[in-house]
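Participant: have a look at this prediction, sequence included:
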Amino acid sequence: MKSNNQTIITAIVIAIVGALILSLIPTIPSSVSFALGAIAVGAVLYFMQTPKEVTPADNTETSQSSKTLYVGNLPYRANETDVKNLFAEHGDVFAVRLMKDKRTGKRRGFGFVVMSSLDADSAIEQLNNKEYGQRTLKVREANEPKNADTDIVETE
């Protein structure tokens, strides 16, 4: 179970609130009420982060495979919603991530779209070299090299 500072702080705050509520009962000492609050928070966090069992009825959505597409030459003013709407015209879009410069926070003109593998090839065909926002998009599968022929160099 992963925990970060925000989760720990949230757990402590909830434990303190639980202790305050339980301290209203005069027969429970404050140390016991704090412990009960902490146990309750631990249980809640455990059940929130434990993955649920997938039943065959639930399996339809999780069985869909996905492909990550690289999208280059995006207009700098395009945001995640714009790109998601553009790709949604061609299939199910699961996620969009546009890259930003770490120092300035400005978009870098490329990103990644995760979509259903059933629709990805069609989206590549339809959107690669298409004009969008006065720029010509470059769309391909993210883990696919630009030119597979140049990757292998034989030397004797």
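Facilitator: Now that the structure is in, tell me what you want to look at.
Participant: only C-alpha atoms from now on, for both contacts and neighbour counts.
Facilitator: OK.
Participant: centroid-nearest residue for this structure?
Facilitator: What sits nearest the mean C-alpha location of the chain, by C-alpha atoms, centre = their mean, is residue 95, with 6.5 Å.
Participant: that one - that's part of a helix, no?
Facilitator: No: secondary structure assignment (DSSP: H, G, I helix; E, B strand; the rest coil) places residue 95 in strand, not in a helix.
Participant: hold the first one in mind and look at this next one:
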Amino acid sequence: MNSPTIINIILSVVLAVAGYLLVPVIAANLDPSLALAIGLLLGGILVPIIGSQFSGTSSVAQQADEENSKTLYVGNLPYRANEQAVQQHFELQGQVHSVRLMKDRRTGKRKGYGFVEMTAAGAEKAIQNLNDSEFQERTLKVRMAKDKVEE
């Protein structure tokens, strides 16, 4: 387990116990099990907010990670493929930050191509291993995406 996960677990337990102890004091006729549930609910809401303060990820580290990421163009995708399936397929090559599959604006149907943002090392590996490979009975075309040209 990594450090942010442990911190989040500890924060969840602390908030649940605080809810168990404090909510009956505030509302004297409240059942203790309901108080625990309210504490857990508050913990689920507050832990991501509080945990990000202690996780050690700074904006500098996030900027370095973004600069180290590359966007891949993925063509000839099956029309039935969804973002989760594509992400799982590409995660075998490296860490995936995001997947965007393009849809027709009018019909909402997928166009058969998309973009995968991942670490630079993973992107290079994905190009080598997944270009011209089979995915859901289609041969993928994987290459570095070109920068979008503003008109």
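Facilitator: Received the coordinates, thanks. Note that the structure is predicted; figures quoted are calculated from it, not measured.
Participant: all strands of structure 2, in order?
Facilitator: Taking DSSP state E as the test, the strands found in structure 2 are 69-75, 96-103, 110-119, 134-135, 138-139, 141-144.
Participant: which among those strands is found nearest to residue 21 of structure 2?
Facilitator: Set against residue 21 of structure 2 and scored by C-alpha to C-alpha, these come closest in strand 96-103, at 40.1 Å.
Participant: what's the closest one aligned against in structure 1?
Facilitator: On structure 1, the counterpart of strand 96-103 of structure 2 by TM-score structural alignment is residues 93-100.
Participant: have a look at how far, on average, that stretch is from structure 2.
Facilitator: Its matched residues in structure 2 lie on average 0.3 Å from stretch 93-100 of structure 1 after superposition (mean C-alpha distance after the TM-score superposition for structure 1).
Participant: helices along structure 2, start to end?
Facilitator: 3-26, 32-54, 59-67, 83-91, 120-130 (DSSP state H).
Participant: I'd like those as CSV, with distance to residue 105 of structure 2 and mean neighbour count appended.
Facilitator: Formatted as CSV, these follow (distance: least, C-alpha to C-alpha, whole Å; neighbours: other C-alpha atoms under 10 Å):
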stretch, distance to residue 105 of structure 2, mean neighbour count
helix 3-26, 39, 17
helix 32-54, 34, 17
helix 59-67, 29, 11
helix 83-91, 17, 16
helix 120-130, 28, 18
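Participant: and residue 138 of structure 2, which of the ones you listed is closest to it?
Facilitator: helix 120-130 (11.5 Å).
Participant: mean shift of that closest one relative to structure 1?
Facilitator: Per aligned residue, helix 120-130 of structure 2 averages 0.7 Å (mean C-alpha distance after the TM-score superposition for structure 1).
Participant: between strand 110-119 and that helix, find me the angle.
Facilitator: If you take axes from the mean of the first three to the mean of the last three C-alpha atoms, to 10 degrees, helix 120-130 of structure 2 sits at 130 degrees to strand 110-119.
Participant: count the neighbours of residue 94 of structure 1 for me.
Facilitator: By the criterion of other C-alpha atoms under 10 Å, residue 94 of structure 1 has 14 neighbours.
Participant: and it, how close does it get to residue 100 of structure 1?
Facilitator: For residue 94 of structure 1, the distance to residue 100 of structure 1 equals 20 Å [C-alpha to C-alpha, to the nearest Å].
Participant: same check on residue 17 of structure 1?
Facilitator: 39 Å.
Participant: with residue 118 of structure 1 instead?
Facilitator: 29 Å.
Participant: what of residue 88 of structure 1?
Facilitator: 22 Å.
Participant: also residue 89 of structure 1?
Facilitator: Counting by C-alpha to C-alpha, the gap from residue 89 of structure 1 to residue 100 of structure 1 is 25 Å.
Participant: what of residue 16 of structure 1?
Facilitator: 39 Å.
Participant: repeat that for residue 61 of structure 1.
Facilitator: Residue 61 of structure 1 is 31 Å from residue 100 of structure 1, by C-alpha to C-alpha.
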